[in-house]
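Asks: got a predicted model here, sequence first, then my questions.
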Amino acid sequence: MDEFSRDVRLIRLPRWGHVSANPGVVPWLVFDEEGRAVEPVRRYLIDFVARYNRPGSVRSYAFDLLRWWRWLRVVDVPWNQATPAEGRDFALWLGATVKVPNAARTVSSATAGTINPITKKPYLDDRYKPRTIRHSNAVIRSFYTFWIETGDGPLINPVPLARSERRRPHAHHNPLDPYRGEGRLRYNPKVPRRRPRQMSDERWNELFAALRSNRDRAIVALAISNGARASELLGMKGVDVDWGDQLVRVVRKGAQAEQWLPASAEAFIWVRLYQSEGTPLDPQAPLWWTLRRRDHGAGLIHQPMNYEALRAVFRRANALLETNWSMHDLRHTAALRMARDKRLSPRDVQTILGHAHLSTTADIYLVEDEEQVIARVQEYLADVKERAALPPPSPAIGYEASALDVLFGGELA
């Protein structure tokens, strides 16, 4: 088939292969239909793990590469013969196709792709978002960069850079700023920039009242106190709670560095109430446990709480409130509250949020509140209307009318 006649809208990817956990050094691998690990992907992921990337990142990369492998099978192109034409068409396909879910939508079928009237947040639909496409492009480019460097793979990367030939990389780099990528990927879509919204006190009280257990109240109270991420809070152990100084220790998502964060007195009260209900108190054990005991081969025992269990907590609360709040909304709310408090500097907010660069904090959170801007503009427009209805001021005695007409263009006539 001619590469320019490929109609990506008609392409449907097969259910070829799968991603599964692996007991070896690489925690996740891509397997073919016969259960064998895909060798080029396996070798790349070994190098990826050796660069101390987190297991969650390995899993994410494996799924992106599985989708790319399925695409290559449909277009009948070997992985080491892919060209920018395949990378281009794959990006076009991601932007045009509709995902085939593992199970049909039930309750969410009526809200998919709509805007929640309470939170003003969109519900997810069945299309690939621009950030997903950009991540996929970055993964594929990294995979082929690895094989080009080894000398055993292709000579061309199917995801090229869009860098202009007239610009030299880092030509105007500020020595005080970190080096960034040399250029944007050619087939990356633009990402619409959405400003984070602060949850009002009324909405926060509604969400908190909808929670069913002291464990859930303790988690969200900690999140609204210091803006810690869900994965950071779920990774806490009993020893990570400093009751005397009212601090909690988390392992940061990106740098994997330990950091002590302050929390409100109310959050510690809910943590104590949760622990008084009979949860394991071993300082070296996870802090958060499931409320119900489950049998995973060792009898009925409590299990450490994971991210899916936390999502279920929000699903129940959202179903009751008809909202679509998430843990990240609590992080946004905590960050905006701190950023708009005059007692805290931007550096303070950056440190608590765990951002590597102050520019990240400033670009996201040190912005004007849209609701306050709208209120000020509405006040301005009402004031303009009132001023227009007033008669023009009378000039002081002693000025000639002809001179004032020339000076003010006849406005005082």
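Replies: Sure thing, it's come through. Numbering: from 1, shown residues only.
Asks: alpha carbons only for contacts and neighbour counts from here, please
Replies: Will do.
Asks: show me where this protein has its strands.
Replies: 18-21, 28-31, 241-242, 247-251, 258-262, 294-295, 300-301 (DSSP state E).
Asks: dropping in the other structure now:
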Amino acid sequence: MEIHEAGRADAHPAVLPRWGRVVAADGVVPWLLLDDSDEPVTPVHQFLVDFVARGNSPGSVRSYAYGLLRWWRWLVFVDVAWDKATSAEVRGLVLWLQQAAKRREADRTLSAATAGTVNPVTRKEYLDDSYKPRTIRHSNAVIRSFYEFWLDLGEAQGPLVNPVPLRRSRGARPNAHHNPLQQWRTDGQLRYNPKIPKRMPRAMTDEQWFALFGALRSNRDRAILAVAVSSAARAAELLGVRPADLDWGEQLIQVTRKGTCARQWLPASAEAFVWIRCYLADLGAPLEPTEPLWQTLRRRDHGTGLVRQPLNYEALRAVFRRVNATLGSNWSMHDLRHTAALRMSRDESLSLRDVQVILGHAHLSTTADVYLVEEEAEVVRRVHQHFSRHADQQRQPAPVAAAGYDDHDLAVLFGKAAR
């Protein structure tokens, strides 16, 4: 990669230096960005303290810390101080992300042949090692938020400008004629944000669901997937459920919503509660009301005896890896949420508002934009029917004119020539 004067970089791909690292920490800030001397990066640490004080979750802190680690590595590469960065550095990072490949601790093995291809069972694309548009947009949002914090402080030694500029729309001010049924637009979009292709949600067919469910190995896995496909809850929301969050009489499960952290009761199917009962019977010893509901069925030795561990997200992903290897598919936990949402949206007895509440969307327009869509397979089926009808019409013989009728008059009447 060439480095121009003033530390500007062009768009040729390169490997960023292995500068710094993000580590978990005890204290107010659950994640820290350390430099090469294993010392916290002071500007980032002060920002993360404020970020935590604004009520953001540990997962968000971790995400922002890794976003700023990438930004700091880019600044080290182009040799620009963090408080002297301009939009040129942001543009260079965006161009690099659009062409670079993610660094992996180990090379791909079994997934090397399928990366970037489409699975024939699910018709979903396998992930490759490129940075997706959503990752680039998140990177821009993290950097802009970081510099907004320092500009608000007004420190004499801080940055003078925010290096992530806005692309303001022409004409009237934003939201001048706001439709109350639509979301509020922010005051300008980030200039270097790439466009995100719209992804069509796809529901599992009954046959695909039965195949997935039949390949599961334990009642715990059957229980959590049955709850997910009936309640449309996210994976992180389900993993936070406790025994106290189960209402057996009303068949409800209480989850903590992503983003708002609000507690909400969601209905689940009777079948899901049957599998939960089977799973709890397999555990043997009863769970405490406040401990995590989902436990690993494999025990681990920590030096003080064998104890069970709460099921985490990586262990849940391992469940899907085993099932996908058996079925030759690439299903994920989020496909169950899409399946539940599309089934509900196509049920005439449920309103769109009902679906919005179950999904936990803040705006009705989000539910409508994502799930009020025509299923691709159904559209293809109707188009094929159209082709068949058109071919049948072409194969029909032309009408034969009876004695005493003029062929020209019949052609005007029926639209094709008579024989």
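Replies: Looks like it came in fine. Here the structure is a predicted model, which is why all the values come from computation and not from measurement.
Asks: TM-score for these two?
Replies: Once superposed, chain against chain, the TM-score is 0.93 (TM-score structural alignment, normalised by the length of structure 1); 412 aligned residues with a C-alpha RMSD of 2.4 Å.
Asks: next, format the strands of structure 1 as a markdown table and append distance to residue 333 of structure 1 and mean neighbour count.
Replies: Below are these laid out as a markdown table (distance: least, C-alpha to C-alpha, whole Å; neighbours: other C-alpha atoms under 10 Å):
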| stretch | distance to residue 333 of structure 1 | mean neighbour count |
| --- | --- | --- |
| strand 18-21 | 35 | 16 |
| strand 28-31 | 34 | 24 |
| strand 241-242 | 23 | 18 |
| strand 247-251 | 19 | 21 |
| strand 258-262 | 16 | 16 |
| strand 294-295 | 34 | 12 |
| strand 300-301 | 35 | 12 |
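Asks: any chance of the ones you listed in TSV, with distance to residue 59 of structure 1 too?
Replies: Conversion of these to TSV gives the following (distance: least, C-alpha to C-alpha, whole Å):
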stretch	distance to residue 59 of structure 1
strand 18-21	8
strand 28-31	5
strand 241-242	30
strand 247-251	20
strand 258-262	23
strand 294-295	26
strand 300-301	28
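Asks: nearest to residue 44 of structure 1, out of those strands?
Replies: strand 28-31 (10.3 Å; C-alpha to C-alpha).
Asks: quick one: contacts for the alignment partner in structure 1 of residue 230 of structure 2?
Replies: Using TM-score structural alignment, the partner of residue 230 of structure 2 in structure 1 is residue 225. If you count contacts by C-alpha atoms under 8 Å, 6 or more residues apart in numbering, residue 225 of structure 1 has them with 262, 263, 264, 267, 334.
Asks: let's see that with 6 Å instead.
Replies: By C-alpha atoms under 6 Å, 6 or more residues apart in numbering, the residues touching residue 225 of structure 1 are 263, 264.
Asks: what's the answer for residue 188 of structure 2, then?
Replies: Here residue 188 of structure 2 is in contact with 166, 167, 168 (C-alpha under 6 Å, 6+ apart).
Asks: which one is the aligned residue in structure 1 for the first one nearest to, not counting chain neighbours?
Replies: So that's residue 166 of structure 2. Correspondence of residue 166 of structure 2 to structure 1, assessed by TM-score structural alignment: residue 161. Spatial nearest neighbour of residue 161 of structure 1, excluding adjacent residues (C-alpha to C-alpha, 6 or more residues apart in numbering): residue 185 at 4.4 Å.
Asks: that neighbour pairs with which position in structure 2?
Replies: Using TM-score structural alignment, residue 185 of structure 1 sits opposite residue 190 in structure 2.
Asks: how near is the counterpart of residue 326 of structure 1 in structure 2 to residue 175 of structure 2?
Replies: Mapped onto structure 2 by TM-score structural alignment, residue 326 of structure 1 lines up with residue 332. Going from residue 332 of structure 2 to residue 175 of structure 2 by C-alpha to C-alpha, to the nearest Å gives 37 Å.
Asks: who has more neighbours out of these two?
Replies: Taking neighbours as other C-alpha atoms under 10 Å, residue 332 of structure 2 and residue 175 compare with residue 332 leading, 15 against 12.
Asks: how many residues are close by the nearest residue to the more buried one once chain neighbours are set aside?
Replies: Nearest non-adjacent residue to residue 332 of structure 2, counting by C-alpha to C-alpha, 6+ apart: residue 320, 6.5 Å away. Residue 320 of structure 2: 20 surrounding residues under other C-alpha under 10 Å.
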